[in-house]
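> Predicted model and sequence follow; I will ask about them next.
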Amino acid sequence: MTTQPTLPKEGGKAGEPGNPQSSDGLKAGLKNRHLSMIAIGGVIGAGLFVGSGSGIAAAGPAILLSYALVGVMVVFVMRMLGEMAAAQPTSGSFSAYADRALGRWAGFTIGWLYWFFWVVVLAVEATAGAKILEGWIPAVPQWAWALIVMVVLTATNLASVSSYGEFEFWFAGIKVVAIGAFVVVGLLAVFGVLPGSDNPGHGVAYLTDHGGFFPMGAGAILTGVLMVVFSFMGSEIVTLAAGESEDPQKAVTRATNSVIWRIAVFYLGSIFVVLTLLPWNDESIVDKGSYVAALDSIGIPNAGRIMEVIVLTAVLSCLNSGLYTASRMAFSLGQRGDAPKAFATTSVRAVPQKAILASVLFGFVAVFFNYKWPDTVFAFLLNSSGAVALFVWLVICVTQLRMRGIILREAPEKLVVRMWAFPYLTWLTIAMITFVLGYMIYDGGDAREQVLLSLLVAALVLAVALVRQKLAPRRGAADEAQSGTKESVTRS
């Protein structure tokens, strides 16, 4: 019979003198400014810059409602995750909480699925960054750029957690400044304040002038949801990183409280600017990309090149965070006995070196598949990890339903972040995520393939988890018997 882990006992904050490590043995090397920027930049993925044009073309101005619906869902999920992370900060985050609240099978399954998602993302982002760099310096082949990018960021993660934090601080900072400047300049142009702009306020009419606010019908909102939902993945990274920060509870609380304005400004604000600078059906939005087209429309010189730099930064940020996240999840799985024990060891710099190398190794394999068999093997990897984001959010919701009671029973003083209107909003979020998954299957095409293949992989991982759990008591009895034999021999 296995015993459940308890919440961490009270003690000094990680990072204080005499307590240099986090609760799970990693070095508390992330400063508050690192966590703040990781939290802000975590919601700004490359998908926002690259994929928003397709969403606008599919739903028209109603794409704003698609972003708002997904944004509300993410806010609720982050609030739930923040509640658990503030009470029990750990590098395993939702996987460790699922292990505690739902059973070892749940933590094992969602932990490995999440790891699988990020090692595939490593290949996607490395290839995307290599394409941009090859365009700038064609003498270096694309595969070489992908290798260079992966090696540099692997070295950064291996050096120390503070190196990861410093790189991410500047990557995220560039994204935040770029989006903030885009929103400010765009709004000045829309309302005729920007020098050279005219027809003040006319841009707002673009929201209804070309076929109304719902040119594709109200149902297009759901189509838009399917297209934008995955661009929000990564907002949960801050709760994994909080375990290696100076003050995890404070960091999680800040990140959770600020998620609303981050989504409002960076997603809704920037898409609103695009839709009020250009008609939604302008072909350049898809051909050039929504942000480049918007900048071109107000005469910003070299808009395409500027956006390439920003997209490259977003790609490198995602790659950096993806490697960090995958390695910390592998580390946590190793600690709980759900992965090789070597993953739970740390180097002299207190980083999980073997977990990092194992994660990047699979990332390199995925990159190879992307170059060798992009339409078969890599397409399968991509689609089979496509719905994992929604699975993760669903598990977070279900876990929080159980963890609230555990926290109140064992350490009520640690419930400093609370999910609003519990349990009603939790159940509403579960219903929303389930509906999105169901609509993806109903909608058909790539969305259906992603859900079905992701369910297939999830079922396989779950089967392994259940077999391991069934065999665990037998292993435990055998180990106990062996231990008893050794003890008898020693005494005699």
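On my side now, so go ahead.
> Only C-alpha atoms from now on, for both contacts and neighbour counts.
Noted.
> Next, count neighbours for the closest residue to Val183 other than its chain neighbours.
Counting by C-alpha to C-alpha, 6 or more residues apart in numbering, Val183 lies nearest to Ser270, which is 5.5 Å off, once chain neighbours are set aside. Burial of Ser270, expressed as a neighbour count using other C-alpha atoms under 10 Å, amounts to 23.
> do the same with Arg468
Each residue near Arg468 was counted by other C-alpha under 10 Å, and the total is 16.
> for it, what are its contacts?
By C-alpha atoms under 8 Å, 6 or more residues apart in numbering, no residues touch Arg468.
> structure B:
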Amino acid sequence: MSRTSAPPPVDRRPADVTLSHGLKQRHLSMIALGGVIGAGLFVGSGAGIAKAGPSIVIAYALSGLLVMLVMRMLGEMSAANPASGSFSVHAERAIGPWAGFTAGWAFWFLLCVAVGLEGIGAAKIMTGWLPGTPEWVWVALFMLVFCGTNLAAVKNFGEFEFWFAALKVGAIIIFLGIGVLAIVGALPGTDAPGATNLTGDGGFLPMGAEGLVVGLLASLFAYGGLETVTIAAAESEHPVQGVAKAVKTAMWRIAIFYIGSMAVIVTLVPWTDPMVVEKGPYVATLDHIGIPGAGEIMNVVVLIALLSAMNANIYGASRMACSLVARGQGPKALGRTLGGVPRTAVLVSSLFGFACVLLSYWRPDDVFMWLLNMVGAIILVVWTFIAISQLILRRRTERDEPERLVVKMWLYPGLTWVALAGMATVFVLMAREPDTRTQLYYSGGLTVGLAAVGYLRQRLAARAAKPADDTA
């Protein structure tokens, strides 16, 4: 090939494990779109509003900026090297096997615990509609449904997520539309609130910088879920093009869905309204402007968000486990595939999640809280591995295979260092706040423990390989 000839189209398959490629572009686009809309946004954001007041908009904007940078870095690496292990594979290539082991198993643990939490949340909604029914029965039913979905062909997972995401996106768009009409006074029976709720009750920063910090920490962890699209991309028809398109549109999704929603809520509802926490900010807003049946409507939406997250997290956990096993980083039984689906990993991940649910009933005050604290800061650990890996791999890729850089991190390496500085700042802020300090310590303990095991495995593997090299 001459120097001036164009390189062939890049459409590599994942290098870490052989899976099916049943996800279509529409599945991938909707998984990326719905991945940013979870129960943390619909319900959990109320606690942040109660702590930060109207400045929650700034908190979500700052945390959203950090997430945008992380997704751009992850998108760059995933488009260059699509793999079902995503950032775990990138960390292994950039830093070493111990890093891939640590990032991968920490994320698997996080997803499995999250499956249990989402099952509990969905069961509470069902028992509210059907009093007297046991919560654990609903959790078991949901687990069976989504375990079955993930045991079948990957296109079934894609179809479930496509429609779940479509419903969530539709709900957010309708909410934003109604909210904007209410703000401008165009909704029948409502008057434009102006800036009353933004500047009253203590002003835009009613709790000062401390409230903004608490709101920032609360908002940051609501963005979890975006990473799944880079895992799913490896099983799409065109991994490179799919992940590139999904990541490039992540910015406006974050701005509209998260920051836009918070702006509408704090403009329409006083941040001191206790209903913002008790019912959730979306229900409180719809009730405030007189939308009939708002509570039940939003309960349906939250239920959909929880079930969607369960489905996606079982999928993500199973693919991460399978990828780790394929790279020699876990028990071989977890890596068994049938029909292109890692069915053993799906079953084990689902069972682990259900075990977390049982612990919430049997040992709610010690073992279950211990699990929750261990996963509290894991997503920040994963993001740190992503940033460090991107710093290293970008340099290598530019030198050896520049044609693979279909997606590029902006202003490299400057913004990567800015992102790392932002993560370090969040770690410091977590250490300062009593509510998050325990999570930081427990998550740090899990990370150090996994890193020690991973490093020991790496040293043993290198020692075992050395005699073979000497005799070759």
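Sure, I can see it. Keep in mind the model is a prediction, meaning the values are calculated, not measured.
> Please state their TM-score.
The TM-score (TM-score structural alignment, normalised by the length of the second structure) is 0.95; 465 aligned residues with a C-alpha RMSD of 1.7 Å.
> So what does Arg336 of the second structure match up with in the first structure?
With TM-score structural alignment as the matching criterion, the partner of Arg336 of the second structure in the first structure is Thr345.
> scratch that, Ile304 of the second structure
In the first structure, the residue equivalent to Ile304 of the second structure is Thr313, according to TM-score structural alignment.
> so where does that match fall, helix or strand?
According to DSSP states H and E, Thr313 of the first structure maps onto helix 303-335.
> what's the average per-residue distance for that helix once overlaid on the second structure?
Once superposed with the second structure, the aligned residues differ from helix 303-335 of the first structure by a mean of 0.5 Å; criterion: mean C-alpha distance after the TM-score superposition for the first structure.
> Now the element after that helix, going C-ward?
Counting by DSSP H and E, the next helix or strand C-terminal to helix 303-335 of the first structure is helix 353-372.
> Check which helices and strands that following helix is in contact with.
helix 104-136, helix 142-159, helix 303-335, helix 377-384 (3 or more C-alpha pairs under 8 Å, 6 or more residues apart in numbering; DSSP states H and E).
> Out of those helices, the one nearest Gly92 of the first structure is which?
helix 303-335 (4.9 Å; C-alpha to C-alpha).
> Helix 142-159 and that closest one, what's the angle between them?
Inter-element angle recorded for helix 303-335 of the first structure and helix 142-159: 50 degrees (by axes from the mean of the first three to the mean of the last three C-alpha atoms, to 10 degrees).
> Point out the other helices and strands that helix 303-335 of the first structure packs with.
Packing contacts for helix 303-335 of the first structure, counted by 3+ C-alpha pairs under 8 Å, 6+ apart, involve helix 46-59, helix 104-136, helix 142-159, helix 161-190, helix 237-241, helix 290-297, helix 353-372.
> which one of these is the most hemmed in?
For those, the stretch with the most neighbours on average is helix 237-241, a mean of 27; neighbours defined as mean count of other C-alpha atoms under 10 Å.
> corresponding residues in the second structure for that one?
Under TM-score structural alignment, the alignment places helix 237-241 of the first structure onto residues 228-232 of the second structure.
> who's in contact with Lys354 of the first structure?
Under the criterion of C-alpha under 8 Å, 6+ apart, the neighbours of Lys354 of the first structure are Ala342, Phe343, Thr345, Thr346.
> Relative to Val286 of the first structure, how far out is the residue nearest to the spatial centre of the first structure?
For the first structure, the residue lying nearest the average C-alpha position, counting by C-alpha atoms, centre = their mean, turns out to be Gly234 (1.6 Å). Taking C-alpha to C-alpha, to the nearest Å as the measure, Gly234 of the first structure falls 25 Å from Val286 of the first structure.
> returning to that earlier point: my read is that the residue nearest to Val183 of the first structure contacts Val176, right?
No: no contact is recorded between Ser270 of the first structure and Val176 when judged using C-alpha atoms under 8 Å, the distance being 11.5 Å.
> ok, longest helix in the first structure?
Of all the segments of type helix in the first structure, defined by DSSP state H, the longest one is helix 445-491.
> Assign Ser91 of the first structure to one of the three secondary structure states.
Taking DSSP: H, G, I helix; E, B strand; the rest coil as the rule, one finds Ser91 of the first structure in the coil state.
> what about Ile430 of the first structure, neighbour count?
Neighbouring residues of Ile430 of the first structure were enumerated by other C-alpha under 10 Å; the total is 19.
> what separates it from Thr313 of the first structure, distance-wise?
Going from Ile430 of the first structure to Thr313 of the first structure by C-alpha to C-alpha gives 34 Å.
> tell me the average deviation of stretch 67-81 of the first structure from the second structure after fitting.
On the superposed models, the aligned residues of the second structure are on average 0.3 Å from stretch 67-81 of the first structure, with distances taken as mean C-alpha distance after the TM-score superposition for the first structure.
> what do you get for stretch 451-461 of the first structure?
On superposition with the second structure, the mean distance recorded for stretch 451-461 of the first structure (mean C-alpha distance after the TM-score superposition for the first structure) is 0.6 Å.
> what lines up against Phe331 of the first structure once you look at the second structure?
For Phe331 of the first structure, the aligned residue in the second structure is Cys322 (criterion: TM-score structural alignment).
> hang on, isn't that match packed against Pro342?
Yes: counting by C-alpha under 8 Å, Cys322 of the second structure touches Pro342, with 6.4 Å between them.
> Now the common contact residues for these two.
Shared contacts of Cys322 of the second structure and Pro342 (C-alpha under 8 Å, 6+ apart): Leu334, Gly335, Arg336.
> What is the equivalent residue in the second structure for Val120 of the first structure?
When the structures are aligned by TM-score structural alignment, the residue of the second structure matched to Val120 of the first structure is Val113.
> Next one: that match from Phe427 of the second structure, what distance?
In this structure, Val113 of the second structure and Phe427 of the second structure are 21 Å apart, going by C-alpha to C-alpha.
> Next: Ile49 of the second structure.
Ile49 of the second structure is 21 Å from Phe427 of the second structure, by C-alpha to C-alpha.
> Gly192 of the first structure: which element?
No secondary structure element spans Gly192 of the first structure, as it lies outside all helices and strands (assigned by DSSP H and E).
> which residue in the second structure lines up with it?
Using TM-score structural alignment, Gly192 of the first structure lines up with Gly185 in the second structure.
> residues in contact with that match?
Residues counted as contacts of Gly185 of the second structure (C-alpha under 8 Å, 6+ apart) are Asp191, Ala192, Pro193.
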